[in-house]
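[1] Need a 3D model of the sequence below.
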Amino acid sequence: MAITEIKENEFENATKEGFVIVDFYGSNCAPCKTLERTLEELDFEAPFINIVKLKIDETENIIEQQGITSVPTVFFMKDGEVLEKKLGFIPLNEMKEIVGKYMY
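    Just a heads-up that it's a prediction; the model follows:
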């Protein structure tokens, strides 16, 4: 699966089934750009993982509902439930460990 940019009104539908990584990012955030490269590497190595991105500038209600206070924030979700939340940059090996913990 390719990394998909979603809008606020698509969040619930995009995360309601299966395992999903959600990247909340800011357009002028340097750590967000570094994390984006990590997510692209993960997508290349494991294209079956569903990864979605939400730009915080365009998602005010979700940001408030989910308690997002800084970016990047990454949710690891399964069937609509947040299993784990990480703040800041996540190295690829750590990302793989988290995915392995919840997918297998």
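
[2] make it CA atoms for all contacts and neighbour counts henceforth
    Fine.

[3] Give me the neighbour count for residue 38.
    By the other CA atoms under 10 Å criterion, the neighbourhood of residue 38 contains 18 residues.

[4] For the comparison step, fold the sequence that follows:
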Amino acid sequence: MAIVSASDQTFQNEVSNGTVVVDFWAPWCGPCKMIAPVLEEIDSEVGDKLKIVKVNVDENPESAGRFGIMSIPTLLVFKNGEPVDKIVGFQPKEALMGTINKYL
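    The predicted structure follows:
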């Protein structure tokens, strides 16, 4: 599955089914740029069991505000539309997978 972008309008639809990791990011954020290729790697390995959605916090403040996103990158793990876990800041792939695997 490919990584998709969501807006405030499409957010709920994107996270409604299965396991979804939402990356709250911004183009000016250095750690966000560092985590992007890690997420692409995860997507290529487990994309059939996991959906990855990116939300630009500058363009979609409503979604970021609804989930109390105070620093980026923040990854929220959703299971069938409900947030079940949170990862704040850059983490290596192994740490991300340790969290994600709990919900696959």
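
[5] so where is the lengthiest helix in the second structure in the first structure?
    Secondary structure assigned by DSSP state H gives helix 30-46 as the longest helix of the second structure. Helix 30-46 of the second structure corresponds to residues 30-46 of the first structure when matched by TM-score structural alignment.

[6] follow-up on the earlier one: show me which residues of the longest helix of the second structure are buried.
    Neighbour counts over helix 30-46 of the second structure (16 or more other CA atoms under 10 Å) mark 32, 35-36, 38-39, 42-43 as buried.

[7] Off-centre distance for it?
    10 Å (CA atoms, centre = their mean, to the nearest Å).

[8] what's in contact with the next helix or strand after that helix?
    Using DSSP states H and E, the helix or strand that follows helix 30-46 of the second structure towards the C-terminus is strand 51-56. Strand 51-56 of the second structure is contacted by residues 1-7, 14, 18-27, 39, 43 when judged by CA atoms under 8 Å, 6 or more residues apart in numbering.

[9] contacting residues for residue 69 of the second structure?
    The neighbourhood of residue 69 of the second structure, defined by CA under 8 Å, 6+ apart, consists of residue 24.
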